[in-house]
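Asks: Below is the structure, and that's it, no one-letter string:
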């Protein structure tokens, strides 16, 4: 697993995401080029896919939606997600089950 997780101000983490909007189903589907691949069924219009990504990751990573925020790439498939209230070790531990399939 080679996700490019960075530390950010105030003990937050930056997680690079490769969004796959308009997919057949929602889910974390792996890692590519240091980015977490996240598939959502929502289309990329008016922020619908971004909201679906936050909802999905909040559920799968057992975090509240307020702990997650897209800080760059809102209109791009490559995004940076700011995550608070969790260490990089805890985040990697929660992601293991999705990345070791």
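Replies: That came in fine, so what should we check first? Keep in mind that what you see is a predicted model, and the values were worked out from it rather than measured.
Asks: CA atoms for contacts and neighbours, from now on please.
Replies: OK.
Asks: Go ahead and list the helix or strand containing the residue nearest to residue 99 when sequence neighbours are not counted.
Replies: Closest residue to residue 99 apart from its sequence neighbours, by CA to CA, 6 or more residues apart in numbering: residue 30 at 5.1 Å. Assigned by DSSP states H and E, residue 30 falls within strand 27-32.
Asks: Can you mark which positions in that strand are buried?
Replies: Under the neighbour-count criterion of 16 or more other CA atoms under 10 Å, strand 27-32 has 27-28, 30-31 buried.
Asks: here's the one I want to compare it with:
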């Protein structure tokens, strides 16, 4: 008999994010296509914007910051964020 996976058995989830650094209106804005726009006040220097992106997404998704990280796009405004559900 085949075992079906439940949503709780998925170990990692990936989110596509477009980042707008130095924004005057910070926040997390989900899009209809399943991606997110994240506006941050920090400049894109020395990882400041990346840290704020992770903090804002973690707060928006009600997750501990330790479970969320940048998978791809550390130096790009287009990022793939991975959420560890284990």
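Replies: Looks like it arrived, so ask away. As the structure is a computational prediction, the values presented were derived from the model and not from experiment.
Asks: and the counterpart of residue 66 of structure 1 in structure 2, how far is that from residue 51 of structure 2?
Replies: If you follow residue 66 of structure 1 across to structure 2 using TM-score structural alignment, you land on residue 66. Relative to residue 51 of structure 2, residue 66 of structure 2 is positioned 12 Å away (CA to CA, to the nearest Å).
Asks: and if you look at residue 34 of structure 2?
Replies: Distance from residue 34 of structure 2 to residue 51 of structure 2, counting by CA to CA: 22 Å.
Asks: Show me where structure 1 has its strands.
Replies: 6-8, 12-21, 27-32, 35-40, 68-72, 78-83 (DSSP state E).
Asks: between those strands, which one is nearest to residue 97 of structure 1?
Replies: strand 27-32 (9.8 Å; CA to CA).
Asks: which helices and strands does the closest one pack with?
Replies: Applying 3 or more CA pairs under 8 Å, 6 or more residues apart in numbering; DSSP states H and E, one finds that strand 27-32 of structure 1 contacts strand 35-40, helix 88-99.
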